[in-house]
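**Student:** okay, structure incoming, though there's no sequence with it:
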């Protein structure tokens, strides 16, 4: 597979991008739907469109990334996970796992972070201008949801950071297989946008009082920050993997661990 990297001068654009965004917010009071289209180069040096970044929320920070990974990368991740799945655990606030299939019904596989494709994806993730270097990525995992598979409302952060030695500061959730109906990622405490362009990514047919449900779309990702500045958990990040009604969904989690 061709090695892909972002435009080498991307870092020089961050300041200019921040100025443009600040101006847009001051004029409209809202974040622009399309924040930045990044460009990629393949191994031959040819330029082609890269991920599109959309700022959904400022507090908590929630960013949607279209085309975060390619279909070829997604297929590679699915292949890596094959044969490694075990029942997905629940995690207590003291960091102890247990199985509760009534609440979380899925399978989980840990991936080898030495894999060259995973290394490239991690490098791509930390190159985004919105990403904050709170710490290192935890072991990469894939969640496999078959029919009726779901994960009810939960947080990614822990209450007792001293018991676990830190906390999950931010989350990337990437759809690597989305041959399904249902299976959206619901944030019940986020306010749905009034811009219809978001309906490409969000299930706009769901009732307003159910919050925001992102559709499972192959290659796309949701990024959010789990903690306030004082490092307490942000309760608006409550989210759920909605039940899969037909087919199969797989998502890859990239969690950033911040040491206490």
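**Tutor:** Received it, and whenever you're ready, just let me know what you need. Predicted, not measured: the structure shown is a model, and the values here were computed from it.
**Student:** C-alpha only now, for contacts and for neighbours.
**Tutor:** Fine.
**Student:** residue 142 contacts residue 109, doesn't it?
**Tutor:** Yes. Taking contacts as Cα atoms under 8 Å, residue 142 lies within contact range of residue 109: 5.2 Å.
**Student:** neighbour-wise, which of the two wins?
**Tutor:** residue 142 (27 against 21; other Cα atoms under 10 Å).
**Student:** quickly find the element holding the more buried one.
**Tutor:** Assigned by DSSP states H and E, residue 142 belongs to strand 141-145.
**Student:** do residue 37 as well
**Tutor:** Going by DSSP H and E, residue 37 is in strand 36-41.
**Student:** could you pull out the helices for the stretch 151-260 of the chain?
**Tutor:** 161-164 (DSSP state H, counting those that start in this stretch).
**Student:** strands along that one, start to end?
**Tutor:** For the stretch 151-260 of the chain, the strands defined by DSSP state E, counting those that start in this stretch occupy 166-182, 185-187, 212-214, 221-225, 239-241, 244-259.
**Student:** make JSON lines out of those and add distance to residue 22 and mean neighbour count.
**Tutor:** Below are the strands of the stretch 151-260 of the chain laid out as JSON lines (distance: least, Cα to Cα, whole Å; neighbours: other Cα atoms under 10 Å):
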{"stretch": "strand 166-182", "distance to residue 22": "23", "mean neighbour count": "22"}
{"stretch": "strand 185-187", "distance to residue 22": "26", "mean neighbour count": "22"}
{"stretch": "strand 212-214", "distance to residue 22": "25", "mean neighbour count": "23"}
{"stretch": "strand 221-225", "distance to residue 22": "20", "mean neighbour count": "23"}
{"stretch": "strand 239-241", "distance to residue 22": "29", "mean neighbour count": "22"}
{"stretch": "strand 244-259", "distance to residue 22": "27", "mean neighbour count": "21"}
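**Student:** which among those strands is found nearest to residue 16?
**Tutor:** strand 221-225 (22.0 Å; Cα to Cα).
**Student:** elements contacting the closest one?
**Tutor:** strand 61-66, strand 166-182 (3 or more Cα pairs under 8 Å, 6 or more residues apart in numbering; DSSP states H and E).
**Student:** presented hereafter is structure B, for comparison with structure A:
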């Protein structure tokens, strides 16, 4: 700043064209008549002083306390302004590429026949945000399976949008978590995981995740809740889900369930369910998951896991489907 001020006030464009031009906009032009004959002396003085100022500036900048102050100011004030908007996403991916985090969700066995396990905090908040962002360009109309036709569409049965996710480091760590949960089976038995988005009135009527005659049946299912809010997330989300932003409806219903459960389960289950579907309805609580086994040990399908995604009445629900096959999965 010292160098800039001195040059702009004393340099003569006619004598120093190579230096005068860059500062033309900041200078206050003075005519030769106003300067008088003595104006050459400051110009000559400038030429002699410039090298000395440059050396002093460089040496001053090498002084460690000055360097530390400059670095601290940049880190605190300037770096956040120049950071890429996707830097948080890129950072998370790099961390998961180095090593999957040690993530320990809390499990509750709801039923052993059929096997239904409720899992708290299956995904972290950072993982949820990452998956929601990752899914955006991949959404397509959700298909239904009718026999061996896996690309049928029927809005009366299922209305939602689905996104099959690419297997990047974060997705792979979540996949590994899912197979480890089931006894350290190979990750090759998982289908590509899918994010499913339900808007108002969207639903999935009661169905099985298997059908008779599947050559490589789905032995188990995870359904993880990624969002239950009033719509798309705001640009500046503070992470606090207020009552105004909670979705309504969208429970995961098991109409054929006939067992009993303790009153304490009502924090996870809609104990005031008035849908008329019967059975039990699990609330869409963000970060938590349902896991269930689709088959009996002998390989036949279990009728107790007949389930539905109940209609969303307000806002949106977003979930994550993780299906495990009996053998190595090959896309049909």
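**Tutor:** Cool, the structure landed. Source: prediction; values computed, not measured.
**Student:** one step back: overlap of the contact sets of residue 142 and residue 109 of structure 1?
**Tutor:** By Cα atoms under 8 Å, 6 or more residues apart in numbering, residue 142 of structure 1 and residue 109 have these common neighbours: residue 81.
**Student:** okay, buried residues for the strand holding residue 37 of structure 1 please.
**Tutor:** For strand 36-41 of structure 1, burial by neighbour count (16 or more other Cα atoms under 10 Å) applies to 36, 39-41.
**Student:** any idea how far it is from the chain center?
**Tutor:** Centre-to-centre, strand 36-41 of structure 1 and its host chain are 18 Å apart (Cα atoms, centre = their mean, to the nearest Å).
**Student:** please identify the buried residues of the following helix or strand past it?
**Tutor:** Per DSSP H and E, strand 36-41 of structure 1 leads on to strand 47-58 as the next helix or strand towards the C-terminus. Neighbour counts over strand 47-58 of structure 1 (16+ other Cα under 10 Å) mark 50-57 as buried.
**Student:** got the contact list for residue 93 of structure 2?
**Tutor:** 168-170.
**Student:** which among the residues you listed end up buried?
**Tutor:** Buried, going by 16+ other Cα under 10 Å: 169-170, out of the contacts of residue 93 of structure 2.
**Student:** just the ones in helices from the contacts of residue 93 of structure 2, please.
**Tutor:** Taking DSSP state H, the ones among the contacts of residue 93 of structure 2 that sit in helices are 169-170.
**Student:** where does the host helix or strand of residue 45 of structure 2 end up in structure 1?
**Tutor:** Per DSSP H and E: residue 45 of structure 2 is located in helix 40-61. Helix 40-61 of structure 2 corresponds to no residues in structure 1, going by TM-score structural alignment.
**Student:** mind listing what's buried in that helix?
**Tutor:** Going by 16+ other Cα under 10 Å, helix 40-61 of structure 2 has these buried residues: 43, 46.
**Student:** which residues in structure 2 does the longest helix belonging to structure 1 match up with?
**Tutor:** In structure 1, assigned by DSSP H, the helix with the most residues is helix 10-28. Using TM-score structural alignment, helix 10-28 of structure 1 lines up with nothing in structure 2.
**Student:** from the chain's centre, how far out does that helix sit?
**Tutor:** Distance, centroid of helix 10-28 of structure 1 to centroid of chain: 23 Å (Cα atoms, centre = their mean).
**Student:** what of stretch 107-118 of structure 1?
**Tutor:** 16 Å.
**Student:** would you mind measuring the gap between the ends of it?
**Tutor:** Using Cα to Cα, to the nearest Å, the end-to-end distance of stretch 107-118 of structure 1 comes to 20 Å.
**Student:** identify the residues contacting it?
**Tutor:** 73, 80-81, 84-88, 119, 139-145.
**Student:** are any of those residues buried, and which?
**Tutor:** Buried among these (16+ other Cα under 10 Å): 73, 80-81, 85, 87-88, 140-145.
**Student:** pull the most distant pair out of the residues you listed.
**Tutor:** Longest span within these, Cα to Cα: 73 and 87, 24.3 Å.
**Student:** now stretch 70-90 of structure 1: which residue numbers in structure 2?
**Tutor:** Against structure 2, stretch 70-90 of structure 1 falls on residues 124-144 (TM-score structural alignment).
**Student:** oh sorry, the question was meant for stretch 239-249 of structure 1
**Tutor:** With TM-score structural alignment as the criterion, stretch 239-249 of structure 1 aligns to 307-317.
**Student:** who's in contact with the matching stretch?
**Tutor:** Against stretch 307-317 of structure 2 from outside (Cα under 8 Å, 6+ apart): 197-208, 225-231, 245-255, 284.
**Student:** could you rerun that using 7 Å?
**Tutor:** 197-208, 227-231, 247-255 (Cα atoms under 7 Å, 6 or more residues apart in numbering).
**Student:** how close does residue 249 of structure 1 get to residue 182 of structure 1?
**Tutor:** Taken as Cα to Cα, the span from residue 249 of structure 1 to residue 182 of structure 1 is 9 Å.
**Student:** er, residue 112 of structure 1 I mean
**Tutor:** Counting by Cα to Cα, the gap from residue 112 of structure 1 to residue 182 of structure 1 is 29 Å.
**Student:** try residue 233 of structure 1
**Tutor:** Counting by Cα to Cα - residue 233 of structure 1 and residue 182 of structure 1 are separated by 28 Å.
**Student:** can you check residue 205 of structure 1 too?
**Tutor:** 12 Å.
**Student:** same deal with residue 226 of structure 1?
**Tutor:** 25 Å.
**Student:** likewise for residue 84 of structure 1?
**Tutor:** 25 Å.
**Student:** residue 164 of structure 1 too?
**Tutor:** 34 Å.
**Student:** the spatially most central residue of structure 2: what's it in contact with?
**Tutor:** With distances taken as Cα atoms, centre = their mean, residue 130 lies nearest the centre of structure 2, 1.5 Å away. With contacts defined as Cα under 7 Å, 6+ apart, residue 130 of structure 2 is in contact with residue 89.
**Student:** redo that, cut-off 10 Å
**Tutor:** By Cα atoms under 10 Å, 6 or more residues apart in numbering, the residues touching residue 130 of structure 2 are 88-90, 92-93, 124, 170-171.
**Student:** scan those residues and report the most crowded one.
**Tutor:** Counting by other Cα under 10 Å, top hit in the contacts of residue 130 of structure 2: residue 170 with 23 neighbours.
**Student:** count the residues that sit near residue 146 of structure 1.
**Tutor:** Around residue 146 of structure 1 there are 19 residues (other Cα under 10 Å).
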